[in-house]
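# next comes the sequence, and after it the predicted model I'd like to discuss.
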Amino acid sequence: MTTEVSRDSRRSTALSTPPPSRWMRWTAHAVPLIALPSSLWRLAMTVGVPVGYSDAVLRTDYGLPGSGYFVLPLITVLQELAALLTLGLVSNWGLVAPRWLPFIGGRPVRTWAAVVPAALGALILTVVTFSQYLAWDKVDSGSLDDAHRSVMGWCYAPLLLWGPLLGVVTVSYYLRRRRQR
């Protein structure tokens, strides 16, 4: 009986929330793709693709060879996982926590439990990426030639969209959940 009640509450949460618009789904799916170029650039550097840094800079600034073989892929994986969390705002697992999660698995996700971290993430990402953009003329100016610096810039520039797009998807999620009540 208890499982039937919990299943019914999960179903009612998922069914009573209006589905996201096609645009919001596309926007949410764009976020992991936006994070991908910088991830690929970082992984290329890790596996030895010449990205323009001298061996001395790779050793002192990025720990290559050495700890960078662990740290840079870890940063990449964490970045992509964080970007993939945006999909929860347009998926059923953003309405009902997946069963495999300890303590909360199978329970409805409280609106604020998703909106607050997503909104804070959008704000932090926007501030960090735009502050880095404003300081771009000072970033690695002595370590990279113009061609390699341009490639790096084109790989990192899409990150400027991550915060604002996450913010848009977060507002959409909040408005959909508010209509649910």
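Thanks, I have it.
# all contacts plus neighbour counts: C-alpha atoms, from now on.
Noted.
# center of this protein, which residue is that?
residue 83 (1.8 Å; C-alpha atoms, centre = their mean).
# contacts for stretch 166-181?
The contact list for stretch 166-181 (C-alpha atoms under 8 Å, 6 or more residues apart in numbering) reads 16-20, 24, 27-28, 31, 86, 89-90, 111, 115, 118-119, 121-123.
# just the buried ones from those residues?
The neighbour count (16 or more other C-alpha atoms under 10 Å) marks 17, 19-20, 24, 27-28, 31, 86, 89-90, 111, 115, 118-119, 121-122 as buried among the contacts of stretch 166-181.
# alright, now check it against this:
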Amino acid sequence: MNEHTAVEAPRWAVRAAWASALSSTVGFIPIHAVWAAGIPLWADPDKFKDWYVEGGGPYLFVLSGLATLAGILALSLIRPWGQIFPRWVPLLAGRKVPRRTLSGTAFAVSVFLLGYTGWAAWLTAADFTDEGIFSPWIVVYGIPQFLVWGIGLFMAAWSYRARTAPRPAPRT
């Protein structure tokens, strides 16, 4: 019998986590998978080819893998397996998931994503030319997608942190 029980996430946190998870997977991975496959969609074909040959393909596959992990991270903030290890996890089944590790990781990733989004927006606005590998118009797609990803993850982490905070023992 499990001595711990998971605390259900409020609806707004569930929506935020799902928005983040979908943004990181359905929003991010398809376009990056196209590029990882060597297809220069919305890119200068000659510059893309050189970049791809120099390691761009493997880099994009790694980014897509990290985006998948970020989607799982977002969902772990609202699902019971984000609070209590499932029974199929050897040696940890039924134990509490370290809340600081999970929430700290989620906050760190969300801050990184939001910082990267701001940097990318500033960089694009400062030099909106067709000199780069990818069309500068890709930010019209990328910036909102990264904002949803980062803000949703931050909100879900905030809820997770509040729901899993240690409660003082009741006075008798």
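Now that the structure is in, tell me what you want to look at. Predicted, not measured: the structure shown is a model, and the values here were computed from it.
# do you know the score for how well these two fit?
TM-score of the superposed chains, computed with TM-score structural alignment, normalised by the length of structure 2, equals 0.79; 165 aligned residues with a C-alpha RMSD of 2.6 Å.
# sorry, back to before: which ones among the buried ones among the contacts of stretch 166-181 of structure 1 are found in strands?
With strands defined by DSSP state E, no entry of these lies inside them.
# go through stretch 43-61 of structure 1 and flag the buried ones.
So, applying 16+ other C-alpha under 10 Å, buried residues of stretch 43-61 of structure 1: 43, 45-46, 51-53, 58.
# turn these into a markdown table, including secondary structure.
What follows is the buried residues of stretch 43-61 of structure 1, written out as a markdown table (DSSP: H, G, I helix; E, B strand; the rest coil):
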| residue | secondary structure |
| --- | --- |
| 43 | helix |
| 45 | helix |
| 46 | helix |
| 51 | coil |
| 52 | coil |
| 53 | coil |
| 58 | helix |
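# for these, give me JSON lines that also has distance to residue 145 of structure 1.
Conversion of these to JSON lines gives the following (distance: C-alpha to C-alpha, whole Å):
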{"residue": "43", "distance to residue 145 of structure 1": "20"}
{"residue": "45", "distance to residue 145 of structure 1": "15"}
{"residue": "46", "distance to residue 145 of structure 1": "19"}
{"residue": "51", "distance to residue 145 of structure 1": "10"}
{"residue": "52", "distance to residue 145 of structure 1": "7"}
{"residue": "53", "distance to residue 145 of structure 1": "9"}
{"residue": "58", "distance to residue 145 of structure 1": "15"}
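# ok, those vs residue 96 of structure 1, which is closest?
Nearest to residue 96 of structure 1, judged by C-alpha to C-alpha, of those is residue 43 at 33.9 Å.
# which residue in structure 2 aligns with the closest one?
Mapped onto structure 2 by TM-score structural alignment, residue 43 of structure 1 lines up with residue 33.
# who touches that match in this structure?
60-61, 64.
# how about residue 77 of structure 2?
Contacts of residue 77 of structure 2 (C-alpha under 8 Å, 6+ apart): 17, 83, 102-103, 156-157, 160.
# and these, which two are furthest apart?
Most distant of the contacts of residue 77 of structure 2, by C-alpha to C-alpha, are 17 and 83, 14.8 Å apart.
# residue 153 of structure 1 matches what in structure 2?
Per TM-score structural alignment, residue 153 of structure 1 is aligned with residue 139.
# how about the contacts made by that match?
120-121, 124.
# export these to TSV and append columns for distance to residue 27 of structure 2 and secondary structure.
Shown next, in TSV, are the contacts of residue 139 of structure 2 (distance: C-alpha to C-alpha, whole Å; DSSP: H, G, I helix; E, B strand; the rest coil):
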residue	distance to residue 27 of structure 2	secondary structure
120	17	helix
121	18	helix
124	20	helix
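# of those residues, grab the buried ones for ChimeraX.
This is how ChimeraX selects the buried members of the contacts of residue 139 of structure 2, with burial counted by 16+ other C-alpha under 10 Å:
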select :121
